[in-house]
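> no FASTA, just this:
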């Protein structure tokens, strides 16, 4: 009888994990769509770059605050496996300029080359994400 209970419990937990994983992936896709909606056209570089803040946005994207309240959405070449879980990142730049296709984000010492850089209306994107989270509660 205990084996049946344990098997049933394991099955229920596995199904719950699948559901939460599917929900998390759906939210990540919606999050990326919101960032894309609020991002401008790609730029080749960020001059006078200084990393103030950052946050991951999936496996291949992150947001960087390059100057006070000036945010950019970066897409990096894969694989950049540890990006969603990184506690810190480094940036390999060229003379205080961050360049797409040449410079890299360093995650756990591994370089992830920057594919694109797009300015983003960070405040508008965060407000829309907050509304999305509240609608799900």
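Received the coordinates, thanks. If you're wondering where the values come from, they're calculated on a predicted model, not measured in any experiment. Residues are numbered from 1 along each chain as shown.
> CA atoms for contacts and neighbours, from now on please.
Will do.
> how about the strands in this protein?
45-46, 53-56, 61-67, 70-76, 90-92, 98-99, 104-107, 110-120 (DSSP state E).
> would a markdown table of the ones you listed with mean neighbour count and distance to residue 4 be doable?
Below are the strands of the chain laid out as a markdown table (neighbours: other Cα atoms under 10 Å; distance: least, Cα to Cα, whole Å):
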| stretch | mean neighbour count | distance to residue 4 |
| --- | --- | --- |
| strand 45-46 | 18 | 60 |
| strand 53-56 | 16 | 42 |
| strand 61-67 | 20 | 44 |
| strand 70-76 | 22 | 47 |
| strand 90-92 | 16 | 50 |
| strand 98-99 | 23 | 58 |
| strand 104-107 | 20 | 44 |
| strand 110-120 | 21 | 46 |
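> A further structure is provided below for comparison with the first:
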């Protein structure tokens, strides 16, 4: 293998690692919008149906979509990074019942690191979506 090929492979590996560690483009803005449109913290959220999906916004914030029209902003570890929380992987939410709570709720990262949920805030989904649309069209 030539030196040029080795250097290219090394640079590609470093770029892939950096891309895996950095949030996708627009996630910082999405987190800002979610934070701006989240209500007051609550102690517990009871789910009457399975979670629709989850979305990693950064290393300490996850949006949990109960349905297309209901979502919760979870803060982990009081805003400290949760190692292994990756934008490309599903998030496991550990609960002892059909609810998530700040007393004993955890998000489990891809490396099986348990990150304590320290805040649960309901997202005003219509306002969040309207703000996203306004931002996408160049408005504020």
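Sure thing, it's come through. All values reported here derive from a predicted model rather than from experimental measurement.
> TM-score for the pair, please.
Between these two chains, after superposing, the TM-score reads 0.68 (TM-score structural alignment, normalised by the length of structure 1); 113 aligned residues with a Cα RMSD of 2.6 Å.
> picking up where we left off before, nearest to residue 29 of structure 1 among the strands of structure 1 would be which one?
Set against residue 29 of structure 1 and scored by Cα to Cα, the strands of structure 1 come closest in strand 61-67, at 11.7 Å.
> From the contact counts, what lies against that closest one?
Packed against strand 61-67 of structure 1 by the contact rule (3 or more Cα pairs under 8 Å, 6 or more residues apart in numbering; DSSP states H and E) you find strand 53-56, strand 70-76.
> again, only using 10 Å
helix 2-38, strand 53-56, strand 70-76, strand 110-120, helix 122-136 (3 or more Cα pairs under 10 Å, 6 or more residues apart in numbering; DSSP states H and E).
> Kindly reformat the ones you listed as a markdown table containing distance to residue 47 of structure 1.
Shown next, in a markdown table, are those (distance: least, Cα to Cα, whole Å):
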| stretch | distance to residue 47 of structure 1 |
| --- | --- |
| helix 2-38 | 21 |
| strand 53-56 | 16 |
| strand 70-76 | 12 |
| strand 110-120 | 12 |
| helix 122-136 | 19 |
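> Select, out of the ones you listed, the one closest to residue 62 of structure 1.
strand 53-56 (4.3 Å).
> Pipe the strands of structure 1 into JSON lines and attach distance to residue 10 of structure 1 per row.
Below are the strands of structure 1 laid out as JSON lines (distance: least, Cα to Cα, whole Å):
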{"stretch": "strand 45-46", "distance to residue 10 of structure 1": "50"}
{"stretch": "strand 53-56", "distance to residue 10 of structure 1": "32"}
{"stretch": "strand 61-67", "distance to residue 10 of structure 1": "34"}
{"stretch": "strand 70-76", "distance to residue 10 of structure 1": "38"}
{"stretch": "strand 90-92", "distance to residue 10 of structure 1": "41"}
{"stretch": "strand 98-99", "distance to residue 10 of structure 1": "48"}
{"stretch": "strand 104-107", "distance to residue 10 of structure 1": "35"}
{"stretch": "strand 110-120", "distance to residue 10 of structure 1": "37"}
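> of those, which approaches residue 24 of structure 1 most closely?
Nearest of these (Cα to Cα): strand 53-56, 14.6 Å.
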